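# only geometry, no sequence info:
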């Protein structure tokens, strides 16, 4: 506890382990209030981003659809939770519901043999750039997801993709970080939040919308 009687340290992080003076009822009321606030916050953030980024998402989807229509492939990558998001995005494209056709979308982070070999033998900063160099071709698409926009291995992967002439797409949070200042990203989507949770929740909405728009563009082209 702090000098003023307020919870601090681990007590603030795990309040359910250190019940407040009000007991269980107060703890549950606080959890309910906090949950409602988070729902309101993410709903407002998602709504504002959907409106503001709609034109950019449409342009990006057209570029991605053009790549697929020309025989291109998509590689999506990220670290930690962003790796899970990259996998979810590629699955959305590789296994869409009928009548959409499966698309060649891959997540390099799923290749644990290549990932761990590169990390162990060369360095973790090249785990994506080396895979992009091996698998990517001019006209393909590279998608990098990050909450900070500053992951060195992610930036290297996008830079390698740009060098190859791939379409590059980036998702970042905060103010975009180094990704926003990189000349290697053709289509950048920044979630202006300082909360990692809100950033990843909003990015989920954005890449699902990008996937839907891409599939719709391919249907229209057929």
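Arrived safely. In this text the structure is predicted, and so the values were computed from the model without any measurement.
# For the rest of this, base every contact and every neighbour count on C-alpha atoms.
Will do.
# which residue packs closest to residue 202, ignoring adjacent ones?
Beyond its immediate neighbours in the sequence, the residue positioned closest to residue 202 (CA to CA, 6 or more residues apart in numbering) is residue 46, lying 5.7 Å away.
# what about that neighbour, how many residues close to it?
Other residues near residue 46 come to 20 when the count uses other CA atoms under 10 Å.
# and it, that's in a strand?
No: assessed with DSSP: H, G, I helix; E, B strand; the rest coil, residue 46 is helix; it does not lie in a strand.
# quick one: it from residue 196, how far?
Distance of residue 46 to residue 196, given as CA to CA, to the nearest Å: 14 Å.
# Likewise for residue 29?
Distance, residue 29 to residue 196, by CA to CA: 24 Å.
# Wait, residue 166 touches residue 142, no?
Yes: counting by CA atoms under 8 Å, residue 142 is a contact partner of residue 166 at 6.6 Å.
# could you pull out the helices for this structure?
10-13, 23-69, 81-94, 112-121, 129-135, 152-164, 177-181, 196-221 (DSSP state H).
# Next, the buried residues of the fifth one.
To tie it back to what came earlier, the one meant is helix 129-135. By 16 or more other CA atoms under 10 Å, the buried positions in helix 129-135 come out as 129, 130, 131, 132.
# quick one: contacts for the second one?
Contacts here follow CA atoms under 8 Å, 6 or more residues apart in numbering; on that basis residue 130 touches 118, 157.
# another structure for you, compare them:
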């Protein structure tokens, strides 16, 4: 446990007993991480700009035709799924509310399917029950290799839903499978930086979708 803690917080185990020295190291570490995420976000603006616009236009068209958005992810990514749903269903005014649901936050269904069938189907089974052609499936993963996301995207494709994925590293199996029509990869090996950058990406996508719905994109 000590070695794990030391890897996470090396400045606390560097033999420094002076509070000023520890605070200086904390400040340096914080500034370094802040600079890293700023640089990463700026790089994404260039690499994903056209892809974000194309995706926003398709999402707007689906919503105008009565489509609904279903978001999903595991762990911290489930919080991102919930945030995306909140942005769409309960947006700040004067933005337009849109139908959206977070699949991992239906605890009864998630635990029932996990217990009775298997965790790899918790999202796919929900999409099979609720999804239809014209809907939108949005999945979040840092690794891009979550089995239950891949099963969900497979089911979404079978139903004729548009698929949107957010992944880290090199996109993992989400990229390899070719099942995700609109894939946004954050090229980082840090889970923290990946999730921070994904937050930026889906906020921008939501804003662009709102503009597309208003005929401004």
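Cool, got the structure. Predicted model only: the values in this text are computed from it and were never measured.
# mind listing what the residue positioned nearest the centre of structure 2 touches?
For structure 2, the residue lying nearest the average C-alpha position, counting by CA atoms, centre = their mean, turns out to be residue 140 (3.5 Å). Residue 140 of structure 2 makes contact with 71, 72, 73, 74, 77, 78, 80, 81, 149, 165, 166, 167 under the criterion CA under 8 Å, 6+ apart.
# can you do 6 Å?
Under the criterion of CA atoms under 6 Å, 6 or more residues apart in numbering, the neighbours of residue 140 of structure 2 are 73, 77, 166.
# Pull out the buried residues from stretch 168-182 of structure 1.
So for stretch 168-182 of structure 1, counting by 16+ other CA under 10 Å, buried means 168, 169, 170, 171, 172, 173, 174, 176, 177, 179, 180.
# what does it correspond to over in structure 2?
Residues 163-177 of structure 2 are where stretch 168-182 of structure 1 aligns, taking TM-score structural alignment as the criterion.
# What's the end-to-end length of that stretch?
As for stretch 163-177 of structure 2, its first-to-last residue distance stands at 12 Å under the measure CA to CA.
# quick one: residue 85 of structure 2 from residue 30 of structure 2, how far?
Separation of residue 85 of structure 2 from residue 30 of structure 2 (CA to CA): 30 Å.
# Structure 2: which residue goes with residue 116 of structure 1?
Counting by TM-score structural alignment, the partner of residue 116 of structure 1 is residue 111.
# Same check on residue 38 of structure 1?
With TM-score structural alignment as the criterion, the equivalent of residue 38 of structure 1 in structure 2 is residue 33.
# List the contacts of its match.
Residue 33 of structure 2 sits next to no residue when contact means CA under 6 Å, 6+ apart.
# now with 10 Å?
In this structure, residue 33 of structure 2 makes contact with 39, 192, 193, judged by CA atoms under 10 Å, 6 or more residues apart in numbering.
# Please indicate which of these are buried?
For the contacts of residue 33 of structure 2, a burial check counting by 16+ other CA under 10 Å picks out residue 193.
# Next one: the aligned partner of residue 130 of structure 1 in structure 2 from residue 141 of structure 2, what distance?
Using TM-score structural alignment as the criterion, the counterpart of residue 130 of structure 1 in structure 2 is residue 125. Between residue 125 of structure 2 and residue 141 of structure 2 the distance, using CA to CA, works out to 18 Å.
# now do residue 195 of structure 2
Using CA to CA, one gets 9 Å for the distance from residue 195 of structure 2 to residue 141 of structure 2.
# who wins for proximity to residue 100 of structure 1 among the helices of structure 1?
With distances scored as CA to CA, the stretch of the helices of structure 1 nearest to residue 100 of structure 1 is helix 196-221 (6.8 Å).
# buried ones in the closest one?
Residues 198-204, 206-211, 213-218 are the ones in helix 196-221 of structure 1 that count as buried (16+ other CA under 10 Å).
# matching residues in structure 1 for stretch 57-70 of structure 2?
In the comparison with structure 1, stretch 57-70 of structure 2 aligns to the range 62-75 (TM-score structural alignment).
# Just the terminal-to-terminal distance for that stretch.
The first-to-last residue distance of stretch 62-75 of structure 1 comes to 17 Å (CA to CA).
# chain center to that stretch: distance?
Offset of stretch 62-75 of structure 1 from its chain centre (CA atoms, centre = their mean, to the nearest Å): 19 Å.
# swap in stretch 161-169 of structure 2?
Between the centre of stretch 161-169 of structure 2 and the centre of its chain there are 8 Å (CA atoms, centre = their mean).
# Stretch 154-165 of structure 2 too?
What separates the centre of stretch 154-165 of structure 2 from the centre of its chain is 16 Å, taken as CA atoms, centre = their mean.
# and if you look at stretch 205-222 of structure 1?
The chain centroid and the centroid of stretch 205-222 of structure 1 are separated by 17 Å under CA atoms, centre = their mean.
# got it, and stretch 91-102 of structure 1?
How far stretch 91-102 of structure 1 lies from its chain's middle: 19 Å, per CA atoms, centre = their mean.
# swap in stretch 158-174 of structure 2?
Between the mean C-alpha location of stretch 158-174 of structure 2 and the chain-wide mean there is a distance of 10 Å, by CA atoms, centre = their mean.
# Check stretch 159-175 of structure 2 too.
Centre to centre, stretch against its chain (CA atoms, centre = their mean), the figure for stretch 159-175 of structure 2 is 10 Å.
# Same question for stretch 169-184 of structure 2.
13 Å.
# with structure 1 superposed, average distance for the longest strand anywhere in structure 2?
Secondary structure of structure 2 read by DSSP state E shows that its longest strand is strand 162-168. In the superposition with structure 1, the aligned residues lie an average of 0.4 Å away from strand 162-168 of structure 2, counting by mean CA distance after the TM-score superposition for structure 1.
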